[in-house]
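>>> got a predicted structure here, sequence first:
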Amino acid sequence: MFTAYLLLGSNLGNREDYLFQARNLIGDRLGEIKQQSGIYETAAWGVENQQAFLNQVLAIETPLAPEELLREINFLEAELGRVRRVRWGARVIDIDILFYGNVVLQTQRLTIPHPELQNRRFTLVPLTEIAPDFIHPVLGLSSQQLLAQCPDTLEVKKFK
């Protein structure tokens, strides 16, 4: 079993319900959810002229290898209605693998750790809530340190 940190995001439809559905499917199919952050609302990053996102980070224990985990995540996203049209565009659900234990992996389809997490407050704020001392296996800094150094200035606020 491996601990994977996943980022969930939604900015279309009933955003909170999409996160709820994703958590249920992840727990049923990908592994046991060990921790979950609160839900945060954030202005869209990348393509900014769209509705705000709700984001949440989960820590799961999974028996799946990284590539298998990605494949299953893609199935879950499709099942929940995700259609990939525009990079960083609006979506009902987005699930990213942030970390997979201390694995460092670069393939055509998957890079672990997530290559942009240190530049995104909407990722680091919920990650730091549940894993402040987790050390990035490439950068050698904790989640807390990455957040303190993050160049992103977008507001990230607790939802509800």
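That came through, no problem. Note that the structure is a prediction, hence the values are computed from the model and not measured.
>>> going by C-alpha atoms from here, please, whenever you check contacts or count neighbours.
Noted.
>>> am I right that Gln19 sits in a helix?
One thing to correct before we go on: residue 19 is Leu, not Gln. Yes: judged by DSSP: H, G, I helix; E, B strand; the rest coil, Leu19 forms part of a helix.
>>> what sits against it?
Contact analysis of Leu19 by CA atoms under 8 Å, 6 or more residues apart in numbering lists Leu8, Gly9, Ser10, Gln56, Ile93.
>>> would you turn these into a markdown table with secondary structure?
As requested, the contacts of Leu19 are exported to a markdown table (three-state DSSP):
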| residue | secondary structure |
| --- | --- |
| Leu8 | strand |
| Gly9 | strand |
| Ser10 | strand |
| Gln56 | strand |
| Ile93 | coil |
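>>> second structure follows, compare the two:
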Amino acid sequence: PQDQPDFVNGAVWLRTSLLPHQLLDELQNVEQQHGRERLRHWGPRTLDLDILIFGDQMLDDERLTVPHRELRNRDFALQPLLDLKAGLTLPDGTPIAKLRRQCPDNGLRKLPPADYP
């Protein structure tokens, strides 16, 4: 949303033995441990962990939609996915690269890698 400050976004690619809802529970626990309070939809947050895709699975229920409901509209989510795997497609076969080309550009900037000890 436009009424919030700029933010850093990233993506990870991982293997898990967890089911999608179990992974969601774990991610929400991590958010809470980092001070996340869900006061309003799309409100400011200290940390936001989303499941964008989950293999070739498609889910849509009251807790979780995979692929993520807003993925097609978010350059800040599409670009990191492409950075991880250039040829990635959605479960329906739609190339992520095609979605990125169709998505409005919000002035993304790629940051240099962080220097951790």
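Structure received. Predicted model only: the values in this text are computed from it and were never measured.
>>> what's the TM between chain one and chain two?
Here the superposed chains carry a TM-score of 0.90, computed using TM-score structural alignment, normalised by the length of structure 2; 112 aligned residues with a CA RMSD of 1.1 Å.
>>> sorry, back to before: from the contacts of Leu19 of structure 1, pick the one nearest Glu67 of structure 1.
Top of the list for closeness to Glu67 of structure 1, among those and by CA to CA, is Leu8 at 17.9 Å.
>>> alignment lookup: the closest one to structure 2.
Following TM-score structural alignment, no counterpart is assigned to Leu8 of structure 1 within structure 2.
>>> burial check on Leu8 of structure 1, number of neighbours?
The burial metric for Leu8 of structure 1, expressed as a neighbour count using other CA atoms under 10 Å, is 23.
>>> one more: Pro115 of structure 1?
Neighbours of Pro115 of structure 1 under the rule other CA under 10 Å: 11.
>>> aligned to it, what sits in structure 2?
Aligned against structure 2 by TM-score structural alignment, Pro115 of structure 1 finds its counterpart in Arg69.
>>> tell me how far that match lies from Pro112 of structure 2.
29 Å (CA to CA, to the nearest Å).
>>> same question, Ala77 of structure 2
As judged by CA to CA, Ala77 of structure 2 and Pro112 of structure 2 stand 17 Å apart.
>>> who's more crowded, those two?
Remark: of Ala77 of structure 2 and Pro112, Ala77 carries more neighbours, 19 against 6, as counted by other CA under 10 Å.
>>> so the more buried one sits in a strand?
No: with three-state DSSP as the criterion, Ala77 of structure 2 is assigned helix and is not in a strand.
>>> check contacts around it.
Ala77 of structure 2 makes contact with Asn9, Gly10, Ala11, Leu52, Leu71 under the criterion CA under 8 Å, 6+ apart.
>>> burial count for the third one?
Right, Ala11 of structure 2. Counted with other CA under 10 Å, Ala11 of structure 2 comes out at 18.
>>> aligned against structure 1, show me the partner of it.
In structure 1, the residue equivalent to Ala11 of structure 2 is Val57, according to TM-score structural alignment.
>>> the closest residue to its match other than its chain neighbours is in what secondary structure piece?
Using CA to CA, 6 or more residues apart in numbering and skipping residues adjacent in sequence, the residue nearest Val57 of structure 1 is Leu7, 4.5 Å away. Assignment of secondary structure by DSSP states H and E places Leu7 of structure 1 within strand 2-10.
>>> Gln50 of structure 1 too?
Secondary structure (DSSP H and E) places Gln50 of structure 1 outside all helices and strands.
>>> residue most distant from the centroid, structure 1?
Most distant residue from the mean C-alpha position of structure 1: Asn49, 20.9 Å away (CA atoms, centre = their mean).
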